[in-house]
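*Asks:* Structure of the sequence below:
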Amino acid sequence: MDLDFLSESNMETIISYATSIAGAILVLIIGFWIANRIASFLGKRMEKSGMDDTVRPFLMSLVSTGLKILVGLAAVGMLGVETASFIAILGALAFAVGMALQGTLGHFASGVMLLFFRPYKVGDLVTIGGGETGTVKELAIFNTVLATLDNKRVMVPNGVVTSNIITNISGQGTIGVELTYGIGYGDSIDKAKEVILAVGKECPWILDEPGQGVVVASHGDSAVNLATRPFCKSEHYWDTFFYMQENVKKAFDREGISIPFPQQDVHMHQVS
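*Replies:* Here you go, the predicted model:
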């Protein structure tokens, strides 16, 4: 067996490369850990300074990513690669990757736009991305994280957000809850209005101002549709919605007011 490659000079070279590789790996591990610690420290400092919850995660992501890139360059330098040349190669590679990942870069640019124009902030109830509704938990570099009503975690790419209509349900502080109730054509409209208003007064989340009203919205095929729009705090939107839906039905039942369902009358004619 030929063991010439184990000569003293080759062994020195192997040991030198092994040491460099081990050192580079160690720099990566320690450097990434330090980068995460620095980002976490800055996050806590920003939180203590009162910085907006929407801005803080975005800046933490930028700091963490930037530091990790520097650590990566330092590790590559330990392997004997010329940093200047490596940066040039990295720049060309980044350009090629950027062309291939235009969508991802677009999401980043959209994230910057969302951070600048602030159509929503963390904690707002929004409808974004063509129909996703939930509470904003985080505005990250590439996506917005929502918590839906049924506690699902939805990540909407920022590019999808900015290319669609953004509805900030919490944006004004108070919101009108659109509700429609159908009653039978034989039922009293005035009595039904009184019942709906009475339920609204009992609801703990409905505000006194602006006052609640009830109007006849339309004459349907099977029902007279009454519309009401009580106002509440934005964070109580769903509480108010579900309270009214349940308790108006119960009140209608007590008062003998019917809620009709679609039906057809079929007349049979005997042909002699």
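*Asks:* CA only for contacts and neighbour counts going forward, please
*Replies:* Will do.
*Asks:* Strands of this structure, residue ranges please.
*Replies:* Under the criterion DSSP state E, the chain contains strands at 125-128, 132-139, 143-147, 153-157, 167-168, 174-176, 179-183, 214-219, 224-228, 231-233.
*Asks:* Now do the single longest helix found in the chain: distance to the chain's middle.
*Replies:* Identified as the longest helix of the chain according to DSSP state H is helix 8-48. Mean C-alpha position of helix 8-48 versus that of the full chain (C-alpha atoms, centre = their mean, to the nearest Å) differs by 34 Å.
*Asks:* Packing partners of that helix?
*Replies:* helix 55-78 (3 or more C-alpha pairs under 8 Å, 6 or more residues apart in numbering; DSSP states H and E).
*Asks:* how about the helix it packs on: buried residues?
*Replies:* Within helix 55-78, the residues scored as buried using 16 or more other C-alpha atoms under 10 Å are 55-61, 63-65, 67-68, 71-78.
*Asks:* What ranges does the stretch 151-272 of the chain have for its helices?
*Replies:* With DSSP state H, counting those that start in this stretch as the criterion, the stretch 151-272 of the chain has helices at 158-162, 189-202, 237-255.
*Asks:* picking up where we left off before, could you dump the strands of the chain to TSV with distance to Asn247?
*Replies:* Formatted as TSV, the strands of the chain follow (distance: least, C-alpha to C-alpha, whole Å):
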stretch	distance to Asn247
strand 125-128	24
strand 132-139	25
strand 143-147	27
strand 153-157	31
strand 167-168	27
strand 174-176	18
strand 179-183	12
strand 214-219	16
strand 224-228	14
strand 231-233	17
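*Asks:* so which of these comes closest to Glu47?
*Replies:* Between Glu47 and these, the shortest separation by C-alpha to C-alpha is 14.2 Å, and it involves strand 132-139.
*Asks:* here's the other one to compare against:
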Amino acid sequence: MNSNKISLATYIDIYFKEFLAYSPKLITAFLILIIGLYAIRLINRLIRRIMVKRDLDPTLTKFLADILLWALRILLFVTFISKLGIETSSFVAILGAMGLAIGLSLQGSLSNFAGGMLIILFKPFKVGHTIEAQGIIATVNEIQIFVTKLTTANNQTVFVPNGILSNGTIINYSLLKYRRADLTFSISYDSDIKMAKNIILDILSNNPKVLQVPKPEVFVKNLTDSAIDLAVRPWANNEDFGMVFTQTLEDCKEAFDKAGISIQPFVKEFSQSNSAK
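*Replies:* From the prediction side, this is the model:
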């Protein structure tokens, strides 16, 4: 019984001495951890303020700040475990193996991550731009690391993976200040072409939202079997484009009716086999 007490007291004494010998490393490591976390927070705030003052893109600012934040945290963690006396070489090897395994299992996500970086760096569009991509016309709401958040005209939210988005065709309707509407009116052969053109030009010149520079154009686009196609090309600022498009259609239809110019309806051609049926 006494031998057990002696051995227990001996073990406690040994462990206590080891703890006292190890405590400076332990205290130092936790001091580094606490001070490091506080310093990382200050550095992150400072970097964000500097990038905001230099008018960097908000998405790029957030992306770079997040990358810097996690890089500093990883560096702090490695410093912390090294101060505890843990060998970092084996730990780094384990992290490398885990990174390789994760990379192989998340190839699609890495593709989206790379696509997000390309979008942020080369800026084919920005937040607030109206774009057409993957068969969708919508306004860019947010550019995230893996996906881009779009809002359609009927207020639906669409998430498009950045990998597909960066590798596909993107039409940016907001990159330039103004835009041209491409309209076609099909009038009958009995109509007066010059009168029809003058009516359209008069409508375009009296619409304050139609730009006069570049000058709007009206010309004969095609002569079909059933109609004369008139091409109408008015220019408008991006914010007025939709209104100019619809207003031109409405005003021309009303003016044609008053002038007795008939808009030729679409004539569907049937093959002989269909007509026989």
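*Asks:* just the helices of the stretch 151-272 of structure 1: most buried one?
*Replies:* Each of the helices of the stretch 151-272 of structure 1 was scored by mean neighbour count; the highest is helix 158-162, a mean of 21, by mean count of other C-alpha atoms under 10 Å.
*Asks:* Where in structure 2 does that helix fall?
*Replies:* Across structure 2, the stretch matching helix 158-162 of structure 1 (TM-score structural alignment) is residues 162-166.
*Asks:* who are the neighbours in contact with the counterpart of Phe142 of structure 1 in structure 2?
*Replies:* Counting by TM-score structural alignment, Phe142 of structure 1 corresponds to Phe146 in structure 2. Neighbouring residues of Phe146 of structure 2 by C-alpha atoms under 8 Å, 6 or more residues apart in numbering: 109, 112-113, 115-116, 161-163.
*Asks:* Can you point out the buried residues in stretch 161-168 of structure 1?
*Replies:* Those would be 161-162, 166-168, for stretch 161-168 of structure 1 by 16+ other C-alpha under 10 Å.
*Asks:* same check, this time on stretch 9-23 of structure 1
*Replies:* 20-21.
*Asks:* got it, and stretch 143-159 of structure 1?
*Replies:* So for stretch 143-159 of structure 1, counting by 16+ other C-alpha under 10 Å, buried means 143-148, 154-159.
*Asks:* Show me what Phe252 of structure 1 aligns to in structure 2.
*Replies:* Using TM-score structural alignment, Phe252 of structure 1 pairs with Phe256 in structure 2.
*Asks:* Hmm, Leu230 of structure 2 is touching Lys221, no?
*Replies:* Yes: here Leu230 of structure 2 lies in contact with Lys221, judged by C-alpha atoms under 8 Å, at a distance of 5.3 Å.
*Asks:* Can you give the distance of the match of helix 158-162 of structure 1 from its chain's centre?
*Replies:* Worked out by C-alpha atoms, centre = their mean, stretch 162-166 of structure 2 lies 9 Å from the chain centre.
*Asks:* neighbouring contacts of it?
*Replies:* For stretch 162-166 of structure 2, using C-alpha under 8 Å, 6+ apart, the contacting residues are 108, 111-116, 118-119, 133-134, 145-148.
*Asks:* at 6 Å what do you get?
*Replies:* By C-alpha atoms under 6 Å, 6 or more residues apart in numbering, the residues outside stretch 162-166 of structure 2 that reach it are 111-112, 115-116, 146-147.
*Asks:* tell me the contacts of Ser234 of structure 1?
*Replies:* Ser234 of structure 1 neighbours (C-alpha under 6 Å, 6+ apart): 170, 173-175.
*Asks:* Now list the buried members of these.
*Replies:* 170, 174-175.
*Asks:* Any chance of a markdown table for these, columns distance to Met46 of structure 1?
*Replies:* Shown next, in a markdown table, are those (distance: C-alpha to C-alpha, whole Å):
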| residue | distance to Met46 of structure 1 |
| --- | --- |
| Ser170 | 24 |
| Thr174 | 29 |
| Ile175 | 31 |
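*Asks:* The equivalent of Gly213 of structure 1 over in structure 2 and Val232 of structure 2, how far apart?
*Replies:* Structural alignment (TM-score structural alignment) places Gly213 of structure 1 against Glu217 in structure 2. Per C-alpha to C-alpha, to the nearest Å, Glu217 of structure 2 is found 6 Å from Val232 of structure 2.
*Asks:* higher neighbour count, these two?
*Replies:* Val232 (24 against 15; other C-alpha atoms under 10 Å).
*Asks:* Would you mind finding the match for the more buried one in structure 1?
*Replies:* In structure 1, Val232 of structure 2 lands on Thr228 (TM-score structural alignment).
*Asks:* for Met117 of structure 2, same thing?
*Replies:* With TM-score structural alignment as the criterion, Met117 of structure 2 matches Val112.
*Asks:* what number of residues lie near its match?
*Replies:* 18.
*Asks:* try Arg180 of structure 2
*Replies:* Going by other C-alpha under 10 Å, the residues that sit close to Arg180 of structure 2 add up to 19.
*Asks:* ok now do whatever residue of structure 1 lines up with it, which residues does it touch?
*Replies:* Matched to structure 1 by TM-score structural alignment, Arg180 of structure 2 sits across from Gly176. Contact analysis of Gly176 of structure 1 by C-alpha under 6 Å, 6+ apart lists 229-231.
*Asks:* try Ser9 of structure 1
*Replies:* Contacts of Ser9 of structure 1 by C-alpha under 6 Å, 6+ apart: none found.
*Asks:* coming back round to it: columns distance to Ile206 of structure 1 on top of the buried residues of stretch 143-159 of structure 1, output as CSV?
*Replies:* Formatted as CSV, those follow (distance: C-alpha to C-alpha, whole Å):
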residue, distance to Ile206 of structure 1
Asn143, 34
Thr144, 30
Val145, 29
Leu146, 26
Ala147, 24
Thr148, 23
Val154, 29
Met155, 32
Val156, 32
Pro157, 35
Asn158, 34
Gly159, 36
